[in-house]
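> based on what follows, work out the 3D shape:
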Amino acid sequence: MNLGSFGPWQLKRQLGLGGFGDVHLWQNLETGQEIATKSLKENANLSQDEIVKLQQRWQQEREWMTQLQAPYIVRGLNDLVEPQFIAYLTERHAWRPLQPIVMEYCNGGDLRAQLQLVQNINGLAEFKVREILHALRHAIEFLHTKCRIEHRDLKPDNVVIHNATDGRRIYKLTDFGFARNITENTMLKSIVGTRNYVAPEVLDTAHYKNTVDYWSLGIIAFELMCGNLPFIPHQQLYDIVTNIRKKKEKCIAITEDINELKYVFHEKMPIENRMSKVFLTNIEDWLTIALDQNYHTRGTRLVPETKERVLTFYTDLDRILAQKVLTVFVLPTLKFYAWELTEQMTLLDFRELVKRDTGIEDMFCIFPTGHPRTVLSHTYRAIDFFVEEWQNNRDSDSPPAMLYIDDMKCREYQVTQPEIPVNLKKYLNARKEIPNWLLRTIEQSTHFMLGNEQLQLEAFVSGLKEYALTMEHEIFQFDAEEKGRPLQQYFTALTDMHGRVEQFCMSVEAAQRACLTQIGNCDNFFNQWWAKAWKFKEDIATLNGLKTKVSRYYKSGLRRAKEMAVNPFFDQLKNKDAYKLLEFRRHLETVQKVRVNEKERLEACKTAVYACLGERENALKSPHLKFAYSDISSVNQEFLKLRNIVDNSLRQLEEMGNNLTQSTIDFHTKIIDIYKGGKVQSTKLAQDGVSTKFLNGNADVENSISELLHYPVTPLIEEVTGMIVQMDIEEDMNKNNDLPATINE
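Alright, predicted model coming up:
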């Protein structure tokens, strides 16, 4: 096909080349619109019957693509571009008078290209798998139910990606060359499709129905999750179909063991994947109905009550894809966890989940920077931990986990044994010749191990930094200079109580002097009240001493948290390719481009694995990391003690205030009784805030005593506040030499 430019349409480049045709990109220079054109190539080896059949399929594909209007299906544009341009393309088409197929252009390439990237050798990230399965599930249901069409050639090559201007990634199904109308009463008999994606009944009986698309989607799902096809793809077609026919209902994969010369049937996905445990467990169950070898029951489940089979292929997948999965990294064990959250799940329910799976009873939650939440609140529900945008935990803007958890009872973390894939244990030191397909499996296992260890290290280091930032934030909220904060409330209450105690003591003293002048000796009575007054003074002195200690330790904790939060060690270690993962990926790229002999490939894997194990020991057990975790944990635990001191002191102050109020009332009442007993009628006792004075008059005795006991407290509080401020200034002058590192019991 000799193409150039036509009017505003300019040929940009070739997008793809296949056995029957090729695809080109065009752009309208006036509007900026981009389109793709699909054309057939000349093929002199086809028989007349094959030519007729190919022409029929081409016409049908063009018509269907024009008619199909769905968000997850590539749309045909033959009827929407200028007829002159269509005529120009048709003139240059090798199969005149067939029109080339004009369709919308998806600028992100196809899914096959994504799977071939070395970073995806163990499959795609979970959030991408979810997006793709969501798109394909809706595309297939639309074809089956709305259009009565079965695709018959589902594979990653026929799923294209469009990167929208708003940042969304849209996956669309294309290539309807093998599609056919669904027949009601007859089984289709033509053998079409692509090996390893086509259902077994197509290959061994040629009798099948639209459930062939269920099988193909199951194969695609498996490959997306781990980078491998499930059923011994390296073997001959006969062996593949024969062993699939042997598999039981729960089997979702078959591998070959070259040591024991046998095939192994699996009910679980290989561990070399990037899925969360929650998603993996559910998708494994769904795969059992998608990969049911019986095409009559495929996609259905037996209802125990009715003994009838019901189609659950779509509803089961919808439920799985709708799950909110919280990814959590537990610092003391250096492990990832994942839990499904629901709207009904309470914070207590979540705590029980954590306790059940981790053994942590007293957990401390750490929210990554940018999380909608900042600190844990009893008003939260479990769903509040989930962040939709952070499902891609390998995106540069997303943290490794949505939540970090520490155990408040721990001061040291545990370094667990590395997770070594079974293929490395079995074949890494093999002496016999390793076939090419198994070498790729070993490379996949090596890449998974390096990537898994790198992710674990990044998550731990990121968690420690977030821990320090969280502690800095929490301690800062206790800042005494901010009104309404607990520490400010504590200091204010302490100062206020100091003034009230002094007022009470002055009231007792003033009353004693008045009694001595007007009534006579009342020593026994006042000795009792002086004992109470001195007890109040002792208690407030004790609390004042504790206040100084609280202030010092508050400043010490804040300083240590700040220093830890800005420590460059965290970023250096996080950004370091500690386990040479990038270096190994460059090796894999070389293997893709040029032929590397089997011995060199196996040796590269062996070197990478042993280097990783050695570096892992150095990295995770380094004194820097041990100190960082121990130090920030101690800051947290000591700050908890500090808060307890403040809370207990506030309760003591409240209790003291109640006692002081009651004592004042009791003292007031008894003084009145004394004055009445002394028959004092013409002398009034008053207080001006500085000295006692007596006024002649016939005022009521109770009013006289009331005036006495309402000693002006404001000047006294100002005096005490000034003393405390001076104490803080003197303390700050010596803080560099006198700030403690830890808090005592």
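> going forward, measure contacts and count neighbours with C-alpha atoms only.
Noted.
> contacting residues for the residue positioned nearest the centre of the chain?
Note on the chain: the residue nearest the mean C-alpha position is residue 402, at 2.7 Å, using C-alpha atoms, centre = their mean. Residues in contact with residue 402 (C-alpha atoms under 8 Å, 6 or more residues apart in numbering) are 326, 327, 328, 367, 368, 371, 385, 386, 387, 390.
> tell me how many other residues surround the closest residue to residue 41 other than its chain neighbours.
Computed as C-alpha to C-alpha, 6 or more residues apart in numbering, the closest residue to residue 41 that is not its neighbour in sequence is residue 21, at 4.7 Å. Residue 21 sits with 15 neighbouring residues when counted by other C-alpha atoms under 10 Å.
> enumerate every residue touching residue 21.
By C-alpha under 8 Å, 6+ apart, residue 21 lies in contact with 38, 39, 40, 41.
> confirm that the second one sits in a strand.
Yes. Applying DSSP: H, G, I helix; E, B strand; the rest coil, one finds residue 39 inside a strand.
> how about the contacts made by it?
Counted by C-alpha under 8 Å, 6+ apart, residue 39 has contacts 21, 22, 23, 93, 94, 100, 101.
> check the gap between it and residue 151 for me.
Going from residue 39 to residue 151 by C-alpha to C-alpha, to the nearest Å gives 20 Å.
> check whether residue 536 really touches residue 499, as I assumed.
No. Counting by C-alpha atoms under 8 Å, residue 536 stays clear of residue 499, with 11.3 Å between them.
> once you drop chain neighbours, what's closest to residue 505?
Among residues not flanking residue 505 along the chain, residue 533 sits closest, at 5.8 Å (C-alpha to C-alpha, 6+ apart).
> sorry, wrong one. I was asking about residue 100.
Closest to residue 100 by C-alpha to C-alpha, 6+ apart is residue 39, at 4.9 Å.
> could you also give me the structure for this next sequence, so I can compare it with the first?
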Amino acid sequence: MSREDRGGFGDWQIVKRLGSGGNGEVSLWQNRKTRQKLAIKSLKFPPDHDQQKDGRRWRDEIAFAREIKHENIVQSVNVPEEFKAYLMRQYPPEPLIMEYCEKGDLRKKLQMQEHLNGMPEFDIRNIVKCMRNAIVHMHSKGISHRDIKPENLVIKEVNGCEVYKLTDLGYAREITSTIEASHVGTFEYFAPEVITELSYSNTVDYWSMGVIVFEIICGVRPFLPGSPVTDFISKLKLKDPKTIAITKSHDNRFENHSTLFEQNQISPCFKRFLEVWLRIPLDVNPRNRAIRTDNGPVSGTPSPASLKIFNDLDYLLSATILTVFCMHNFRLFSYNISEGITREGFLTTLSTDTEIPKDDLVIILPPENVHIARFTSSNKPIELYIDDLHDKPMVYCTTDKDTLKDTSQNVGLSAVLLEALGDNNVKNRKHALEVAKHLIFYVQQQGRFATFFMHALLNYAVMVDDWIFKFQGKVDEMSTMFWQLKGAMQFYLLQLDQTKNILVEKNVSAKLEDNSEKLIERFKKINDLFIRTRNRFISVLRRSKTTISELNASFNDHLSTIEKICDISTPCELYNKFRVCSSIADTAKEMFKYFNDFQKNWFFLNSAQIKNIQTSVSEIHVEFEIIETVVDGLIKQQVETQQLLNRMAADFSKSLWEIATSTASATIDGPNIPDLDGILSSKQVNVAEELCELENSCASAMISNGENWSMVEASEEAKSILILNSDLWDRVERSLQK
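Take a look at the predicted model:
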């Protein structure tokens, strides 16, 4: 059987046709054994083609594809000679054999309904970085693409990540200082000089890049999309350097914009960066697009690395932008942070932005933050940044004083949407499309922020519960100290009571009794505070567990409800109907009905259950912080009271010591000297010796048990605790009485 057949060659077989363009078509081939896939592009001459010109362009494209090797440019692939010869017979004069990028192109991404108002920030960063790398590499090789557009940015999955690759080098040209003008490429991504000038430079690629960056952020091209080329050129000629978009309203008014549209999915900080950067690639003057970083004169073909457009873009892409969602006012904030930013400065800025007093701010950390468990005075804001967290905020914040600041369902409604809802009317098709687009963004943002809020609430509850759980060790420490102190008090007071008569007789009881009464009063306060604090801690711990259990039980249900209510399929269908329907008024009625139904069903901001849980978590947090303060203070008071008790016990011990030694001395020196043998054999007259022996034994035991004391220090400590030895003091008391 021949290795060749209509559908393939050997193990290689054609799978399907992927698409076709002005001068070629692309087919997908796959190896049945290795499963390798290839995209094979063949030349297709249009009916009115210039065979010589098209042939030269085709040869250039193949040559450029083989020459340029970069991860963000579609690569040509070498195949066995036999297979290559077969393909050349099938696709004369010669096919372009390329790697297959299986995830489509950027245009298909932009056409997804969730991207009608632009793409998420993580995707935008990825696309911009890939596009930047591809352009810089091509220009460094002296080649200008001249036809950069979403259709020519294809996507390949590499190690689970989407990599964007520039393709279709059919219009690429080697760069001299200028290129002879020819209307190649796609009109909507043309730089103005491509149409109006006799020649242009490689900066036309920078313009195309700027248009694409704007489009992936806002979901629409920046300059009069859908308008005729005459309007396009006439308005661009008058464009101010700070203008990055021009629109035409439903009542035919032209408006210049120096900022990105508010309907987008990027963080405010990233948005501000891009608004400044976009002025460079979208400058009508091509020389300003290629301005040097040092603002020096541009001559010849400058190195891409020396250009401001790429240096500023690199800074933007490397910026550590911290995203913060505020539960209190349902808003997203972002900050460019670095090692030099202090905690105090960050909290001051956050307090101003959120309108929450700095002392009332509660910083909530998600479980993805493995650096710190709590944002304390020893931490820096840079520790809040999480490099690989893209679909959720890196930090949440709220206030422990109240719940949501504004429960109105008009939060997030744009002026365009509010005006249309107020009039319950749309002016014309263009106005209807604009209103529908704003409605889609509103519903999308409500769902996105409600999801953030639920995650913030769960993280808040878990974080506080974790603090409480870890604090249990401190409460146990407080309890252990309390019972030790209480035991020492009881022993001290017992010994004081047992030796009261002796102390009174020796005139040393008054001071000891007075100090003891003060000590007892002090301990009563500690006892009362200890019982109340321990009980409150147990209560807080129990309530925290109950709250988390309740939140966990309803969490997924809440997320499902949010996803269901905020599904944008219906408003997207209305948007598409406005584009093609004959009766705009009927579709407008459907849209207003949809919005009214959405408001009725949008339970989130008025959910009693969610508010109750948030209030409960906030109250637990506040009470726990009070308990923390009290426990720390109580431990300090117990330490001070124990030290005071030790001093009093030492005084008591010293008094008894003096009484015991003076009694022994009197027995020897008095006029009636007892029998010496009897005294030596009697334990009563050896009290001082026994005390010394016990003191030394106790001190040695303390040192051997690992206490970090010298023998002298241990002996002094032993004196203060020997009062707890009831057997010893029974013998001392009997000795003194005799």
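> quick one: which of the contacts of residue 21 of the first structure is nearest residue 414 of the first structure?
Closest approach to residue 414 of the first structure among the contacts of residue 21 of the first structure (C-alpha to C-alpha): residue 38, at 57.9 Å.
> show me what that closest one lines up with in the second structure.
By TM-score structural alignment, residue 38 of the first structure lines up with residue 41 in the second structure.
> cool, and residue 69 of the first structure?
Residue 69 of the first structure maps onto residue 69 in the second structure, with residues paired by TM-score structural alignment.
> swap in residue 547 of the first structure?
Under TM-score structural alignment, residue 547 of the first structure pairs with residue 530 in the second structure.
> could you give the number of residues near that match?
Neighbour number of residue 530 of the second structure under other C-alpha under 10 Å is 20.
> any idea which element it lies in?
Using DSSP states H and E, residue 530 of the second structure sits within helix 509-565.
> by how much does the next helix or strand after that helix deviate from the first structure on average?
Toward the C-terminus, helix 509-565 of the second structure is succeeded by helix 569-580 as the next helix or strand (DSSP H and E). After superposition onto the first structure, the mean distance of helix 569-580 of the second structure to its aligned counterpart is 6.2 Å, using mean C-alpha distance after the TM-score superposition for the first structure.
> what's in contact with the helix or strand following helix 569-580 of the second structure?
Note on helix 569-580 of the second structure: by DSSP H and E, the next helix or strand toward the C-terminus is helix 584-601. For helix 584-601 of the second structure, contacts defined as C-alpha under 8 Å, 6+ apart pick out 409, 421, 424-426, 428-429, 432, 436, 565, 571, 574, 577-578, 581.
> the residue nearest to residue 41 of the first structure maps to what in the second structure?
Residue correspondence to the second structure (TM-score structural alignment): residue 21 of the first structure is matched to residue 24.
> I'd like to know how far that match sits from residue 147 of the second structure.
Counting by C-alpha to C-alpha, the gap from residue 24 of the second structure to residue 147 of the second structure is 15 Å.
> picking up where we left off before, so the match of residue 69 of the first structure touches residue 98, yeah?
No. Between residue 69 of the second structure and residue 98 there is no contact under C-alpha under 8 Å: 11.9 Å.
> out of these two, which sits in the more crowded spot?
Neighbour totals were compared for residue 69 of the second structure and residue 98, and residue 98 leads with 21 against 15 (other C-alpha under 10 Å).
> shouldn't the more buried one be within a strand?
Yes. Using three-state DSSP, the assignment for residue 98 of the second structure is a strand.
> the counterpart of residue 399 of the second structure in the first structure: what's its closest spatial neighbour, skipping adjacent residues?
The alignment partner of residue 399 of the second structure in the first structure, by TM-score structural alignment, is residue 407. Counting by C-alpha to C-alpha, 6+ apart, residue 407 of the first structure lies nearest to residue 363, which is 4.9 Å off, once chain neighbours are set aside.
> what's the overlap in contacts for residue 69 and residue 98 of the second structure?
Counting by C-alpha under 8 Å, 6+ apart, the residues touching both residue 69 of the second structure and residue 98 are residue 75.
> determine how far the longest helix seen in the first structure lies from the middle of the whole chain.
Scanning the first structure for the helix with the most residues, using DSSP state H, yields helix 623-677. With C-alpha atoms, centre = their mean, to the nearest Å as the basis, helix 623-677 of the first structure stands 40 Å off its chain's centre.
> so what does it touch, helix or strand wise?
The contact analysis (3 or more C-alpha pairs under 8 Å, 6 or more residues apart in numbering; DSSP states H and E) places helix 623-677 of the first structure against helix 436-476, helix 486-518, helix 523-565, helix 701-709.
> wait, isn't residue 74 of the second structure in contact with residue 163?
No. Judged on C-alpha under 8 Å, residue 74 of the second structure makes no contact with residue 163 at a distance of 10.5 Å.
> the two: who's more crowded?
residue 74 (27 against 21).
> who's in contact with that one?
Contact analysis of residue 74 of the second structure by C-alpha under 8 Å, 6+ apart lists 65, 98, 99, 165, 166, 167.
> any chance of CSV for the residues you listed, columns distance to residue 179 of the second structure?
CSV is the format used below for the contacts of residue 74 of the second structure (distance: C-alpha to C-alpha, whole Å):
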residue, distance to residue 179 of the second structure
65, 20
98, 27
99, 30
165, 24
166, 21
167, 21
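> and in the first structure, which of these remain?
Shared with the first structure under both residues aligned by TM-score structural alignment, their matches' C-alpha atoms under 8 Å, the contacts from these are 65, 98, 99, 165, 166, 167.
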